[in-house]
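In: take a look and give me a structure for this.
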Amino acid sequence: MDNTRSPYVAGAFYPDDNETLKDDIKSYMAINTPELEYKKLIGVIVPHAGYKYSGHTAAYAYSIIKKNKKNTFLIIGPNHYGFPSYPATYSNGYWNTPLGYARINSELAEKLLLKSDIIRDDKEAHTVEHSIEVQLPFLQYIFGDNFSFTPLILGNQSAAVARNIAETIETLAEKPFIIISSDLNHYNSYDKNNELDQILINDIIEMKILNYYDDIKKYKLTACGYGAIATLMAVTKQQKGKIALLNHSNSGDYSSDKGRVVGYSAMVAYK
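Out: As a prediction, this is how the structure comes out:
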């Protein structure tokens, strides 16, 4: 199929075998999710580590998505390499995973490019980034090929960039469901990492964006998609919504290594 991005981390972050991948996701999705009353769902925050570490937590967010009526998604994640610095989308075509082809929503991509003065179309920026790719098998498991998505990765994750993207999203007549791809803190001891994660979680729930950025600097917090998270915070504030925690864990919960762990959260923005 022309203009198709091949999987970059299949076989590493998640299984590269179709049946094994489906079985793994099915096992993660067999959870009892918290009851949540809402009129409208705005988006979720999900981790993007290897499935064996973060898939259990990601499933809490995808259980909410499964109940959602929308099947158009804007997936925002960090560019772990920091280059290019501008927000980059992939405006048309397909992304491939072991579960098939996921279609880019080119109409949404074009609207973002038209309405934002900082977002650029740059397919090359996505070739070696995993934060968005790892979300697709969950969506494919839930929706098959009956969904579309627009990827957006952030090099510069400043508050100004987050605000620009949030304001751009607010100009859209029909707003997509927003999936924010980010892990939380990295490589502290089990208890210390949980302590630092709680600072982030509290700031996200309170939606105090400047305080959130201040705490990132003050406590040297290392959530890799902090700017993507700030974007959802800004969108949720604009829509007078709330953000709630569905689940929190870290890699030490699924590994014998509790000396250097990575934190994960599933959170939901709603009205």
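In: C-alpha from now on. contacts and neighbour counts both.
Out: Fine.
In: show me what contacts the most centrally placed residue in the chain?
Out: Centre of the chain computed as the mean C-alpha position; nearest residue by C-alpha atoms, centre = their mean is residue 181, 1.8 Å away. Residue 181 makes contacts with 45-48, 75-78, 131-132, 135, 225, 228, as judged by C-alpha atoms under 8 Å, 6 or more residues apart in numbering.
In: before we go on, could you also do this sequence so I can check it against the first one:
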Amino acid sequence: MSRNRRETAQVRRATHSGSWYTDNASELNSQLSGWLTKCERVDAPVRALIAPHAGYYYCGSCGAHAYKQMDPAKIKRVFILGPSHHVRVSGCALTATEKYRTPFYDLIVDAKINSELNGAGPFEVMSIDTDEDEHSIEMQLPYIAKAMESRKGNFTVVPVLVGSLTPEKEQMYGMIFAKYLADPENFFVISSDFCHWGQRFNYTFYDKSQGDIWKSIESLDKMGMDKIEKLDAKGFNEYLKQYQNTICGRYPIGVLLHTIEAMRKVSNGYKLSFKFLQYSQSSKCSSMRDSSVSYAAGVLMMY
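Out: This next block holds a predicted model:
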């Protein structure tokens, strides 16, 4: 998984800061605080979230609706599952670094959990090049650092790069992660944008009965979001097969849904529900020459 630049490093640099989001900590703090202040809290304990990973200019305000729900007082460890955009990964991969840098402060990688996961199933290890090239995990880090700032230095992160998985592999990893999701001291962040629409994405599905193209895209996305809210792993997979919607975090979402299924098999004592809190598009497409990316923020509540 190397691109022959650097094989190892103790710290993963914030390689997308200064371009995808500001590298000025004061400016970034003001920006995130402003978005978070405008969001409301749900009246339930939240144990996982789905948030977008595009540049903050496009999706930062959307992601705030999910990150508003993190309760740092109850969290000791944050699992971050993001899709691989640049390299082929047949399973899941863990970081080889000790820290992930953000403009706020460094996030400490949980070496103990990495070791446990390596012993529990087929996990690869990312080269530092693969780690630093990938934005899907990095774009969650400033928000995690901001939401968890009251526990700076007292929590860890477990970054997981998720490859193109079969439903069987999603189920396998779900069984591995189930015990961690069941632990109330753990929190899961699932990194995903939704529909990438337009000729530049080789995806132009258009249901004219919905009206404008952007309305068709929203309808398409919300069909998938409905499967997620119903915690229906099989239904979500069937939806993807039918419509081929270009949801880049489809595999991390699939792992989460299978994790929930596996956890339910071990214990039926949990009351679970998923709710999407915000949906947006980078632009409203009106012609076949246009393009857009959709964003959604949602949370898994567990009682």
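In: leaving out chain neighbours, which residue sits closest to residue 61 of the second structure?
Out: Here the nearest residue to residue 61 of the second structure in space, its sequence neighbours aside, is residue 35; by C-alpha to C-alpha, 6 or more residues apart in numbering that works out to 5.3 Å.
In: how about residue 83 of the first structure?
Out: Setting aside the residues directly before and after it, residue 83 of the first structure is nearest to residue 155 in space (C-alpha to C-alpha, 6+ apart), at 5.6 Å.
In: could you count how many residues lie near the aligned residue in the second structure for the one you found?
Out: Under the alignment by TM-score structural alignment, residue 155 of the first structure pairs with residue 163 in the second structure. Using other C-alpha atoms under 10 Å, residue 163 of the second structure has 20 neighbouring residues.
In: ok, residue 163 of the second structure to residue 14 of the second structure distance?
Out: According to C-alpha to C-alpha, to the nearest Å, residue 163 of the second structure and residue 14 of the second structure sit 22 Å apart.
In: do the same with residue 215 of the second structure
Out: 36 Å.
In: can you check residue 26 of the second structure too?
Out: Taken as C-alpha to C-alpha, the span from residue 26 of the second structure to residue 14 of the second structure is 16 Å.
In: the more surrounded of these two?
Out: The neighbour count for residue 26 of the second structure versus residue 14, taken as other C-alpha under 10 Å, is higher for residue 14 (20 against 11).
In: on the three-state scheme, that one is what?
Out: Secondary structure, DSSP: H, G, I helix; E, B strand; the rest coil: residue 14 of the second structure is coil.
In: which position in the first structure aligns with it?
Out: Mapped onto the first structure by TM-score structural alignment, residue 14 of the second structure lines up with residue 7.
In: ok, that match - contacts?
Out: By C-alpha under 8 Å, 6+ apart, the contact list for residue 7 of the first structure reads 95, 96, 97, 133.
In: quick one: what's aligned to residue 167 of the first structure in the second structure?
Out: Alignment note (TM-score structural alignment): residue 167 of the first structure maps to residue 175 of the second structure.
In: and if you look at residue 112 of the first structure?
Out: Aligned counterpart of residue 112 of the first structure in the second structure: residue 117 (TM-score structural alignment).
In: so after the helix or strand containing that match, what's the next helix or strand?
Out: Secondary structure assignment for residue 117 of the second structure, by DSSP states H and E: helix 111-120. Sequence-wise, the next helix or strand downstream of helix 111-120 of the second structure (DSSP H and E) is strand 123-125.
In: that next one against the first structure, how far on average?
Out: Taking mean C-alpha distance after the TM-score superposition for the first structure, the mean distance separating strand 123-125 of the second structure from the aligned residues in the first structure is 1.8 Å.
In: so what touches that strand?
Out: Residues from elsewhere that reach strand 123-125 of the second structure (C-alpha under 8 Å, 6+ apart): 91, 92, 93, 94, 95, 96, 117.
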